[in-house]
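Participant: the sequence and its predicted three-dimensional model are supplied below.
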Amino acid sequence: MADPRRLGAAFLAACAGHGRRRAVVAGGDALDYARFGALVRARARTLDALLGPDTADVGVHAANSADYLVSYYALLVAGRLPFLIDATFGAAELDGIRRGCGVPAFLHDADRPFPLGGTPRAVPGSALALTVLPGGRGDAPAPGPDTATCRFTSGTTGAPKCLEFTADAVTAAARTWAAGTGLGPADRVLCLAGFTNGLAFNTSLLPVFTVGAELHLYQGLPTSGGITRAVARAAATRLVAFPLAYRLLAAAPRPEAAAFATVTRAVSAAAVLDPEVRRTFEARYGVRIADYYGIAETGPCTYERDPERTEGLGTALPGVSVRTVDLPTGEREVRVRTDSMAAGYLNAPGALAERLDPDGYYRTGDLGRIEDGRLFVTGRLGGPINLAGRKIDPAEVERALLDLDGITDAAVFADTDDNGETVLHAALAGTGRLGRAEVVDACRARLAPFKVPGRVTFLPAIPRSAVGKARTTELRRLVRDARAADPTPHGLENPA
């Protein structure tokens, strides 16, 4: 049995075992497990008819919805290979996926034009449409024979890298999370992350259904009021969210602690949570936040089980080994080995293997230490910037900026805003033809929203070494001086 079908069979077995228990709630709609399984089987037959025998690889480029879940599992049941694609990716990223991974077909939200054009076909019984583009796979590498699901992370080349996961890896991640965090059938999980992100993929997409729990989908822009109402409607026992959500809730002018009375675990991931945000949230809502450390390539790694702990990222989950290794620089790098690791990058053959050390541990690029079995991450070796769980390659953003008329040099780096959150900062040199607003608008037209710089500073020149690398210390000093000298706003905070 092909790996997608094996993963689909595991899902259908869970549906059969949990019967009339409620599985998915989205807005006013709810599906029990029996109905969920029936819809998946029917959608699999529909997609089989639409795709025909020759189209196996299908991108899913849509916002979270019950329809998304039905379509994803239907592709698995039908033996197709789903590629989970960030809904904010635009034409450039999608075209890179089409060419680099050989994905010819895309399921997407029917109420919005598909960025690559083509002729969309309605999917009967669905709010999604199907667009099949001409050209087939071309000369793109073929997925491994055991690959069951693919999803993407931005790598150091700037193009989204396609991670291949086997059925064993996906089910191992689900088992690890359920066993390591005590997830059970009585849980009602409200997840604010997109299904393409590791936070949702590892904590919600399969684990919830494996144990017979309920998955509640958050829809709309995240606001403190919206999140509070969603928690109350779901009577959620678990809230899974990025640090931004907890900052919004901590800053709410009128916090409604009663809405959180059912919440036993609030899970935070993707970046270290600001200690003051943690203290304020926990004091206001009476809910402890448990930190979680996971990596796109390896799946879930650590989780904080002790509610009295307020520092660190917890201890290793079942089936996970975490260690730190001394580097020639005197720093210590965090390395992990898990049962849920990706098999490779489809569009960068051999690149993932290069990140493994001789013992099979993944070189995370994170700096840290382990104390009494608990992981503390203290920084990064370099490379992609982690912005609310999304990895952004500065080189990709710099290339887009250098395409703008009047920009002669650019350096993009991680900065912090007035709330202590990570923000993308672009330092630019050029002829002065463009203003900050024009730069941001031009980036919005070229890049996914989360890649648009939140701050822009103009300098006479970007300080560089003899080999052309930006001199970071001097660059940051020049940026500070420029911002201090010019009282006008330097860019737009959170432009997306």
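Facilitator: Noted; the coordinates are in hand. These numbers were taken from a predicted model, which means no experiment stands behind them.
Participant: all contacts plus neighbour counts: C-alpha atoms, from now on.
Facilitator: Noted.
Participant: and Ala140, how close does it get to Gly344?
Facilitator: As defined by Cα to Cα, to the nearest Å, Ala140 lies at a distance of 15 Å from Gly344.
Participant: more neighbours: these two, which one.
Facilitator: Gly344 (21 against 16; other Cα atoms under 10 Å).
Participant: buried residues, stretch 96-112. List them.
Facilitator: 96-110 (16 or more other Cα atoms under 10 Å).
Participant: from the chain's centre, how far out does that stretch sit?
Facilitator: Relative to its parent chain, stretch 96-112 has a centroid offset of 18 Å by Cα atoms, centre = their mean, to the nearest Å.
Participant: want to compare, so here's the second one:
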Amino acid sequence: MKSPREIFESFEATAASRNRPVCLEEEGPALSCVDLLERIRRTGDRFKAAGVGPGDRILLKGLSGLPLLEGLLAVWACDAVALPADATLASAEIERIREDFLPRFTLGPGSQGTLPLERTRESAGSDPLPPGTSVIKLTSGSTGRARGIAVGAAHLEADGWRIIRGMGIGPDDVNIAAIPLAHSYGLGNLVMPLVLQGSPLRFVDAGLAEPLRHALSMKERCVFPGVPALFEMLARDSGAAFTPRGLKLCLSAGAPLRRGTAAAFKWRYGLPVRALYGASECGGITFDASPEGNAAELEDGCVGTALPGVELRLEGEEERVAVRSAAVAHGYLQQAGSTGDGEFAQGWFRTGDTGRLDSGGRLTLAGRIGSLVNVAGRKVNPREVEQVLMTLPGVGDAVVVGMPDAARGEVLVACLVVRSEVTREGVMAHLRRDLAGYKLPKRILFLGEIPRNQRGKIDRGEILRIVESADRPDLSR
């Protein structure tokens, strides 16, 4: 069983063979493999002197970009377990993570780029981790508290090589690092290609359109792992379009990629956005490796074929997506009050997604297990209604949710963002042509935008709050 230390040793081997710039920023000098390695060694030595030892859990909070990369690899150099948290989490959320996962140390941002280490507990967490656990990935639980996934060094390495080989990412290809390294997507597509083969990172603040456009215009061969919200911004932003010179691959993950977004980006820049489907529990699952790269433009939810080494099947009447590969994690940590839709069983991970496979092995996601709405005893998949809504001219975005109802148990509520005049009557007439009566929304709300989180995923909690308070005149018309 590989240890966390072996991830660091993989980077040591990479640095020995490739002393070239690997960390590029908008401002400041580039760091070579050797420069970065020396920084990591110094930081790791400081951690060991502070008492960090094998198996200790280290919470990384408030960190992003190069400091997070340095912190991650320094933790692994100590043979310790990284617990990376989203840099935007509030103090109360960090405290809940401390309560649930019992890290022995907390690593946070300091002045002038330092990484101060704070001892949080005198002893390690009470529940033992599976052998080889290198990172505890945090993912949303259905109760609202984060759920922890024990991921081993071998799992991270398997996922990294799968991404590299399945997408044809070379050692000299620069990854545009606009997504958070703390998330599973960033670990698999940014951190591990750097560790395993020295693929450089160009750090950029995704919240600033101009620096992102500038990075995407670089002449060196580069890859852009993004989220739908970034591609939507780049496709429809009123600012000047960038000129893709070295950009060879655009991929989108983290949230469903709409057909309209993929088509608008390709129309403006001449490059397809290739869909990538994955999960924190098992890394990359499918990818649109077709010559055209247009799966996302053909149908909402189409996410390509299985990546190398991934076995895919649909289970049960609901056709639940199940995955087996060398990257499937050890499993969930046992946490009181935390549940989710996924399940681990006999080397397989059963996702919370439903889907269908065509004759060529291409997967199209249909919805979520936990998202089915029970309307008077009849199950409705909100995604089916959303797909019909998106075919109505003038509709730019749509989300359908279920809300409690005294008479029917639950009813559907549609939230729409429109780009031209669309009426409730027109929406309902459009839906009646394609859907059974029990699948029609009871209410329709027109919003300025659909709330989304940093990864571009729909913030369903905020959607529900909006729906519950929709008697306010500024939320509907």
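Facilitator: Good, I have the coordinates. None of these values were measured; they are calculated from a predicted model.
Participant: and the TM-score between them?
Facilitator: Here the superposed chains carry a TM-score of 0.75, computed using TM-score structural alignment, normalised by the length of the second structure; 399 aligned residues with a Cα RMSD of 3.5 Å.
Participant: returning to that earlier point: from the buried residues of stretch 96-112 of the first structure, which is closest to Gly225 of the first structure?
Facilitator: For the buried residues of stretch 96-112 of the first structure, the minimum distance to Gly225 of the first structure (Cα to Cα) is 26.2 Å, reached by Asp109.
Participant: what's the burial count for the closest residue to that closest one other than its chain neighbours?
Facilitator: In space, Asp109 of the first structure comes closest to Leu128 once its chain neighbours are excluded; the distance is 4.7 Å by Cα to Cα, 6 or more residues apart in numbering. Using other Cα under 10 Å, Leu128 of the first structure has 24 neighbouring residues.
Participant: what residues of the helix ranked longest in the second structure count as buried?
Facilitator: Longest helix of the second structure, by residue count under DSSP state H: helix 33-49. For helix 33-49 of the second structure, the buried set under the neighbour-count rule, 16+ other Cα under 10 Å, comprises 33-37, 39-41, 43-48.
Participant: ok now that helix, how far from the chain's centre?
Facilitator: 28 Å.
Participant: average distance between that helix and the first structure?
Facilitator: In the superposition with the first structure, the average deviation recorded for helix 33-49 of the second structure is 1.2 Å (mean Cα distance after the TM-score superposition for the first structure).
Participant: elements contacting that helix?
Facilitator: Counting contacts by 3 or more Cα pairs under 8 Å, 6 or more residues apart in numbering; DSSP states H and E, helix 33-49 of the second structure packs against helix 4-17, helix 65-77.
Participant: which residues are in contact with the shortest one?
Facilitator: It refers to helix 65-77 of the second structure. Residues outside helix 65-77 of the second structure that contact it (Cα atoms under 8 Å, 6 or more residues apart in numbering): 4-9, 23, 36, 39-41, 43-44, 47, 58, 60, 81-82, 84, 107, 109, 113, 115, 134, 177, 180-182, 191, 203.
Participant: now do stretch 93-106 of the first structure
Facilitator: 55, 57-61, 115-116, 130-142, 159-160, 162, 346-347.
Participant: corresponding residue for Pro489 of the first structure in the second structure?
Facilitator: Pro489 of the first structure maps onto Leu475 in the second structure, with residues paired by TM-score structural alignment.
Participant: thought that match was touching Ile463?
Facilitator: No. Counting by Cα atoms under 8 Å, Leu475 of the second structure sits too far from Ile463 to count as a contact (11.4 Å).
Participant: quick one: the helices in the first structure?
Facilitator: 3-18, 33-51, 66-77, 91-101, 167-181, 198-200, 207-211, 224-234, 243-250, 275-285, 351-354, 394-402, 436-446, 472-485.
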